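Asks: Turn this into a structure:
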Amino acid sequence: DEKERFDPSQFQESIVQGLNQTGTDLEAVAKFLDTSGAKLDYRRYAETLFDILVAGGMLAPGGTLSEDLTCTEFCVFKAQEDMETMQAYAQVFNKLIRRYKYLEKGFEEEIKKLLLFLKGFTESDRNKLAMLTGILLANGNLSASILSSLFNENLVKEGVSACFAIKLFKSWLSEKDINSVAGSLRKVGMDNRLMELFPANKRSSEHFSKYFNEAGLKELSDFAKNQESIGARKELQKEIEDQMARGDPLKDVRHQSFFY
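Replies: Take a look at the predicted model:
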């Protein structure tokens, strides 16, 4: 009944109890989540469900755990900080969303929210989230549009976004090649926005290249450089076409196209 009071605490108790029983056995976790979907209202409490699976309990605005409810140690943030563990967790989310398709949108919203909360998480939690997100992007469980959260002014200003992006892209590129990553970025118009990971005074291709090259992500920096030159060529081409349409003297047009 929609009029029923929204009370996620009971839901959290049930999920936390189940996770505490299944422990570190992620196969058992996936099975528990599969069967619980028939009894619990995942549709209504999707955000709570994902908060628990990632952080161990419901998150207050800013990313801190709500203190007044029982939390679980069996979640992404309490897991080992390595790719293998994050791949196993990615499978849990993958199975859950395949089983309950209606959770797909809620999951994307959750990841967008978690990215906005990055400053509230420890460095280790950020690293795990970056690895997990990279794997989920590679698996096609998430759309690259979630990256828009990283363009948040505060995250960018404090360097949190660029730092997180390195971990995320390393994870993504360990699963897929640059062409696949580029395709996913293009699909949602993110291919030309990577420069926005940096504050306005550092948005230069030199800074971008240096930053990502030093982090061992040369293919990403090459891709961004290529995108920039394509963008510049398109702009110039349009300018020339406009001049020709206006009937500007041909020598002016030729002078421009020489640089083009």
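
Asks: alpha carbons only for contacts and neighbour counts from here, please
Replies: Fine.

Asks: ok, Lys157 to Phe223 distance?
Replies: Distance, Lys157 to Phe223, by C-alpha to C-alpha, to the nearest Å: 24 Å.

Asks: Also Ile111?
Replies: As judged by C-alpha to C-alpha, Ile111 and Phe223 stand 25 Å apart.

Asks: want to put them side by side, so please do this one too:
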Amino acid sequence: MVQTNISSPSNFNCGGEDTCPPLPQHTYSSPFPLQAPPLLSAPRLAVQAVLKRTASGERTSHALVKRFMSNTKQQKPTLTGQRFKTRKRDEKEKFEPSLFRDAIVQGLEEAGDDLEAASRFLDVSSSKLDYRRYADTLFDILVAGGMLAPGGSLLDDGDKTKVTRTSVCLFSAEEDLEAIRRFAQVICKLLRRYKYLEKCLEEEFKKLLMYLKGFTESEQNKLAMFTAVLLGGGHLPASVLGSLFTDSNIKEGLSAAFSAKLFRSWIVEKDMHSVTIALKRSNMDKRLPELFPANKRDIEHLTAYFTEAGLPELASFLRAQQSLGTRMEMQKELQEKLQEGTPVKEVMLFLREEMKKNEISEARAAVLIWTSVMSCVEWNKKEELVTEQAIKHLKQYAPLFAAFTSQPQSELALLLKVQEYCYDNIHFMKTFQKIIVLFYKADILSEETILKWHSSAHAAKGKTVFLDQTKKFVEWLQNAEEESDSEED
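Replies: Alright, predicted model coming up:
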């Protein structure tokens, strides 16, 4: 700290020595050493001026000086327009399917006709090439030999120095099911190794089936067999067939022709039962008629088409599906008539007309009547009350049941349906025996049918309970039959 004395100079004169008294001498503590005027900076000169102007003798605080100095500091320049370096994890890789295609095509061409070498190349290349990102390009190459444009045509860069197509693909394979199976193993190995490609393959086939018009007939045949092999192996769901229901493919007959080739190979790979199960799981079984134009969806045309194509099993399946749909409509209409209280005679006439028109057997009609009669009532939840309610309800429809149980097959079908219903509805477990007795007394069920059911023709559902319930009644029937036989003798 520098002590500074401020006093009047000796040569200072205010007009006379006696008129101007000397200035009082004060001592100030300054945080800055005073130097000769030429060497002082502008801020420090300002401080000195403040100190000189303080004539009252009061000490200027150190905080005031510090604040003044901070306000007079020169501002540092700020940087503008600087660039921040993007982190590596935030950098987006360019989407370049053509480079991916070139790498895959080159590797497959080097493998040639050796499918094992092609599989090894695809397995090794997964560490260098992004299969997850370019899955659609990968499957385009394996199926068509190159990248597909919308519509099914192959993309061409126009660069003749590059090889953009490969002969190691499905469309270059022989049009033979065994050859298609061998090529399918390349895809299957890839799917087993990289599970995430399964969904990508599903999306690829949805696209391919829409592009049928862009493929040749031979390519369509190979694609149909290839699809059947993958469906049979469980590598594709049957829901991919939904792409066949496009208007353009249906109008030109491509969907029907493709499906015939596909089903023929699919049944060879598995069997008709497995095919129908797969179709039902994907809700495709009811949509098969939609593969044809609207004016060709009748059951006669469908069965004739598939029978001629060498698919009698599929024709039978379609006929059964048609019959099932007809029966459901018939049951719905029958139930409405019963709820409206339509007289039994009118109901009989309606059923006979429907049976004749739709070729429905009497046994199926008897089962339909039972289902409709039992579904048009809200049953009591108490077991002790539901029996009385059921017997009372069934009595009024006894003539209807009797009219459609004129054959032993119809009686047995009805009896088995009653057994199934009482087993599935627990409140009816103890009602079964009384229903059988009612039907026997109303001449709906004969004693021969009841005895046959009890001895061997019963279903497995609840057989122990129901056989025990009807044991005394069956014994009574047997004794009555023996007595009648002895009387005749």
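
Asks: Helices along the stretch 101-250 of structure 1, start to end?
Replies: Applying DSSP state H, counting those that start in this stretch to the stretch 101-250 of structure 1 gives helices spanning 103-116, 123-139, 153-157, 160-175, 178-187, 205-214, 218-246, 250-259.

Asks: deepest of these, which one?
Replies: helix 123-139 (a mean of 23; mean count of other C-alpha atoms under 10 Å).

Asks: what's the mean deviation for it versus structure 2?
Replies: Here the mean offset of helix 123-139 of structure 1 against structure 2 after fitting is 0.7 Å, by mean C-alpha distance after the TM-score superposition for structure 1.

Asks: which secondary structure elements does that helix contact?
Replies: helix 83-99, helix 160-175 (3 or more C-alpha pairs under 8 Å, 6 or more residues apart in numbering; DSSP states H and E).

Asks: Which part of structure 2 matches the shortest one?
Replies: Against structure 2, the aligned range for helix 160-175 of structure 1 is residues 254-269 (TM-score structural alignment).

Asks: The matching stretch: how far from the chain's middle?
Replies: Taking the mean of its C-alpha atoms, stretch 254-269 of structure 2 sits 24 Å from the chain's own mean (C-alpha atoms, centre = their mean, to the nearest Å).

Asks: Pick out the residue closest to the middle of structure 2.
Replies: The centre of structure 2 sits closest to Ser239, judged by C-alpha atoms, centre = their mean, with a distance of 9.2 Å.

Asks: Per the alignment, name the residue of structure 1 opposite that residue.
Replies: Checking TM-score structural alignment: Ser239 of structure 2 goes with Ser145.

Asks: ditto for Leu155 of structure 2
Replies: Residue correspondence to structure 1 (TM-score structural alignment): Leu155 of structure 2 is matched to Ser66.

Asks: mind listing what its match touches?
Replies: Ser66 of structure 1 makes contact with Gly57, Met58, Leu59, Ala60, according to C-alpha atoms under 8 Å, 6 or more residues apart in numbering.

Asks: Tell me the spacing between it and Phe6 of structure 1.
Replies: In terms of C-alpha to C-alpha, Ser66 of structure 1 sits 16 Å off from Phe6 of structure 1.

Asks: what sits against the closest residue to the residue nearest to the centre of structure 2 other than its chain neighbours?
Replies: Using C-alpha to C-alpha, 6 or more residues apart in numbering and skipping residues adjacent in sequence, the residue nearest Ser239 of structure 2 is Ser282, 5.4 Å away. Residues in contact with Ser282 of structure 2, defined by C-alpha under 8 Å, 6+ apart, are Pro237, Ala238, Ser239.

Asks: what's the spacing between the first one and Ser375 of structure 2?
Replies: In other words, Pro237 of structure 2. Using C-alpha to C-alpha, Pro237 of structure 2 is found at 36 Å from Ser375 of structure 2.

Asks: Between those two, which has more neighbouring residues?
Replies: Pro237 (16 against 13; other C-alpha atoms under 10 Å).

Asks: ok, the more buried one - contacts?
Replies: Residues near Pro237 of structure 2 by C-alpha under 8 Å, 6+ apart: Glu202, Leu231, Ala278, Ser282.

Asks: residue in structure 1 matching the first one?
Replies: Glu202 of structure 2 maps onto Glu108 in structure 1, with residues paired by TM-score structural alignment.

Asks: is it true that its match touches Leu142?
Replies: Yes - if you go by C-alpha atoms under 8 Å, Glu108 of structure 1 and Leu142 touch, sitting 6.3 Å apart.

Asks: now stretch 95-106 of structure 2: which residue numbers in structure 1?
Replies: Per TM-score structural alignment, the counterpart of stretch 95-106 of structure 2 in structure 1 is residues 6-17.

Asks: can you give me the strands in structure 2?
Replies: Ranges of strands in structure 2, per DSSP state E, are 2-6, 26-30.

Asks: quick one, which of those is nearest to Glu269 of structure 2?
Replies: Counting by C-alpha to C-alpha, Glu269 of structure 2 lies closest to strand 26-30 out of those; the figure is 104.5 Å.
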